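[1] have a look; sequence and predicted model below, questions after that.
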Amino acid sequence: MSIDAIRRTAAPLRTEVVNALRRAIVAQEFAPGERLVETVMCEKYSVSRTVVREALRQLESEGLVTMVPNRGPEVATLSIHDAESLYEVRRALESLAGSLFAQRATDAQCTALVARLGEIKAAVVSADAEKRLAAKDGYYDVLFAGTGNSEIARMLRSVHARTQMLRNLSLAAPGREAMTIAELTRITAAAAVTRDPQEASAACEEHVRNAAEAALGEMRKLNAG
């Protein structure tokens, strides 16, 4: 096998491990502050240390993993200040994304956004945490693609990866899950049905603001305890 062929084989494998480890961190299979032992990762994902190290470096660049001197890689821990900063950025970018989607998305993308909302509703009914996460990710993939702006999509995916670590805290707030569905329904109607940029922007901003309030509220309760 040529060097180029080996590289092409290794790259998709690394991507698979990055995606799998990212999902595990977001789903809190690995808790904030928990060490990510290379030998354990190799066994869990059936890959070499080289692939694991490359995956960890990628996740470090996304802010999901922290390299601690004399200890090694561990799952990043977000402070309240970190979370506030992330939600501020997410609110601004997602508001812009909603507006751009309403202006630029194709008819097929609008149809897809409505379909993804249906998948989120079905996932919530199923009470399957992994299915909920996948459905929400699918929704945002369509929303970001419809902006026609790859830079917004790139930045938002990075921010989302980190705020997803707080999703369980956000959903722990009473009534938050039902509110999330209502908020996403408003976003979808404005962005994909009526194609109203101003309303889509406002709906996205409201959704992120409410998610932030819920997550930060739960964080403060934990700190107070």
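    Received, thanks.

[2] only C-alpha atoms from now on, for both contacts and neighbour counts.
    Fine.

[3] look at Ala102 and say how many residues are nearby.
    28 (other CA atoms under 10 Å).

[4] that one is in contact with Thr188, isn't it?
    No. Applying CA atoms under 8 Å, one finds Ala102 not in contact with Thr188, separated by 9.4 Å.

[5] what touches both of those two?
    Counting by CA atoms under 8 Å, 6 or more residues apart in numbering, the shared contacts of Ala102 and Thr188 are Ala200.

[6] tell me who's in contact with Asp137.
    Applying CA under 8 Å, 6+ apart, no residues contact Asp137.

[7] how about the strands of the protein, start to end?
    65-68, 72-75 (DSSP state E).

[8] what is the burial count for Phe101?
    28.

[9] which residue is the nearest non-sequential neighbour of it?
    Thr147 (4.5 Å; CA to CA, 6 or more residues apart in numbering).

[10] contacting residues around the one you found?
    Ala97, Gly98, Leu100, Phe101, Arg104, Ala105, Ala153.

[11] do that again at 10 Å, thanks
    When contacts are counted by CA atoms under 10 Å, 6 or more residues apart in numbering, Thr147 touches 96-106, 109, 153.

[12] which other residues reach stretch 44-51?
    Taking CA under 10 Å, 6+ apart as the rule, stretch 44-51 contacts 10-11, 13-18, 20-21, 38-43, 52, 55-57.

[13] quick one: distance of it to the chain centre.
    The chain centre lies 24 Å from the centre of stretch 44-51; the measure is CA atoms, centre = their mean, to the nearest Å.

[14] next, count neighbours for the spatially closest residue to Ala190 that is not a sequence neighbour.
    Using CA to CA, 6+ apart and skipping the chain neighbours, the partner closest in space to Ala190 is Ala200 (4.8 Å). Neighbours of Ala200 under the rule other CA under 10 Å: 29.

[15] structure two is appended below for comparative analysis:
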Amino acid sequence: MSIAGRPTLPARVAAPLRLQVVELLREALAAGEYSPGQRLGERELCERFDVSRTVVREALRHLEAEGLVQMVANQGPVVATLTPDEAAQLFEVRGALEALAGESFALRGTAKQKRALRAALVDVEEAMAAGVLADVLVSKDEFYAVLMDGAGNTFINTMLRTIHARVQQLRHLSLGAPGRYHDSVRELRVIVAAIESGDADGARRACVEHVRQAADAALSRLTPTV
């Protein structure tokens, strides 16, 4: 439900309010609702999410630890900025980790995990066919969650979650590139097919290619001043 057009937090969700606000704000940042460098006013966020100032401050501290928010002297919390060079470095690390995740999944993923990955791919395909960016981002997050689970490596999981939190800022750029939805689905299909067949090298190469294409799309739309 919402109040006066504002997203509200469902009472049935058991997670602490802070984590609910973190997730909603993270989604807003990923969707480009707030520009890099834009100030995040506590009063506005309290009104938007219908929570206390304490909850908002806790959520902002959480996002600061993820690198999505920066605290600026005499200004307060602002949306973190990424230079093109920083973004390129981020994609470089993401490519290496996802390649290892795909390779590991192909080597030791269970049949059940592979079915879950196929189902997650179908969700991505449906979301991209509908064309709603927020739904696309959610479906891709789920796809990567299944990919990391299948890798069976806690450290890959932890590091990739941190990287993905930063990459979220760039996804609305990469996915907004002409034809990117179609290309992204094609790339994910190659990854899934390689993992399902147990082709570890193929899965690794497919993951590297997917991240490379995403990086090219995002960096081509990232201005030098960002």
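    Nice, I can see it. Model, not experiment: these values are computed from the prediction.

[16] what's the TM-score for these two chains?
    The pair, once superposed, lands on a TM-score of 0.90 when counted by TM-score structural alignment, normalised by the length of structure 1; 213 aligned residues with a CA RMSD of 1.6 Å.

[17] so of the contacts of Thr147 of structure 1, which ones are in helices?
    With helices defined by DSSP state H, the entries of these inside them are Leu96, Ala97, Gly98, Ser99, Leu100, Phe101, Ala102, Gln103, Arg104, Gln109, Ala153.

[18] can you pick out the most distant pair from these?
    Of all pairs drawn from those, the one with the longest distance (CA to CA) is Leu96 and Gln109, at 17.0 Å.

[19] any idea how far Val79 of structure 2 is from the residue nearest the centre of structure 2?
    Closest to where the C-alpha atoms of structure 2 average out (CA atoms, centre = their mean) is Gln168, at 4.0 Å. Going from Gln168 of structure 2 to Val79 of structure 2 by CA to CA, to the nearest Å gives 12 Å.

[20] shared neighbours, these two?
    Leu29, Leu68.

[21] tell me how many other residues surround the alignment partner in structure 2 of Phe30 of structure 1.
    Applying TM-score structural alignment, one finds that Phe30 of structure 1 aligns to Tyr34 in structure 2. The local packing of Tyr34 of structure 2 (other CA under 10 Å) involves 16 other residues.

[22] surely Tyr34 of structure 2 is in contact with Ala28?
    Yes. If you go by CA atoms under 10 Å, Tyr34 of structure 2 and Ala28 touch, sitting 7.0 Å apart.

[23] between these two, which contacts overlap?
    In contact with both Tyr34 of structure 2 and Ala28: Gln169, using CA under 10 Å, 6+ apart.

[24] have a look at structure 1 and report its longest helix.
    helix 197-224.

[25] ok now do the match of Phe30 of structure 1, which residues does it touch?
    Counting by CA under 10 Å, 6+ apart, the residues that Tyr34 of structure 2 touches are Leu25, Ala28, Leu40, Val78, Val79, Gln169.

[26] ok, those residues in structure 1, which still hold?
    Mapping the contacts of Tyr34 of structure 2 onto structure 1 (both residues aligned by TM-score structural alignment, their matches' CA atoms under 10 Å) leaves Leu25, Ala28, Leu40, Val78, Val79 still in contact.

[27] need the residues you listed in JSON lines (columns: distance to Leu188 of structure 2 and neighbour count).
    JSON lines is the format used below for those (distance: CA to CA, whole Å; neighbours: other CA atoms under 10 Å):
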{"residue": "Leu25", "distance to Leu188 of structure 2": "27", "neighbour count": "22"}
{"residue": "Ala28", "distance to Leu188 of structure 2": "24", "neighbour count": "15"}
{"residue": "Leu40", "distance to Leu188 of structure 2": "34", "neighbour count": "18"}
{"residue": "Val78", "distance to Leu188 of structure 2": "33", "neighbour count": "21"}
{"residue": "Val79", "distance to Leu188 of structure 2": "30", "neighbour count": "21"}
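
[28] give me the number of residues near the aligned partner of Glu199 of structure 1 in structure 2?
    Matched by TM-score structural alignment, Glu199 of structure 1 corresponds to Gly202 in structure 2. Neighbour count of Gly202 of structure 2, defined by other CA under 10 Å: 21.

[29] who touches the residue nearest to Gly202 of structure 2 when sequence neighbours are not counted in this structure?
    Excluding its sequence neighbours, the residue lying closest to Gly202 of structure 2 (CA to CA, 6+ apart) is Ala194, at 5.6 Å. If you count contacts by CA under 10 Å, 6+ apart, Ala194 of structure 2 has them with 102-103, 105-106, 188, 200-207.

[30] go through these and say which is closest to Ser139 of structure 2.
    Nearest to Ser139 of structure 2 among those, with distances taken as CA to CA, is Leu188, at 12.2 Å.

[31] can you give me the neighbour number for that closest one?
    Look at Leu188 of structure 2: counted by other CA under 10 Å, it has 21 neighbours.

[32] any idea how far the counterpart of Val18 of structure 1 in structure 2 lies from Ala14 of structure 2?
    In structure 2, the residue matched to Val18 of structure 1 (TM-score structural alignment) is Val22. Applying CA to CA, the value for Val22 of structure 2 to Ala14 of structure 2 is 14 Å.
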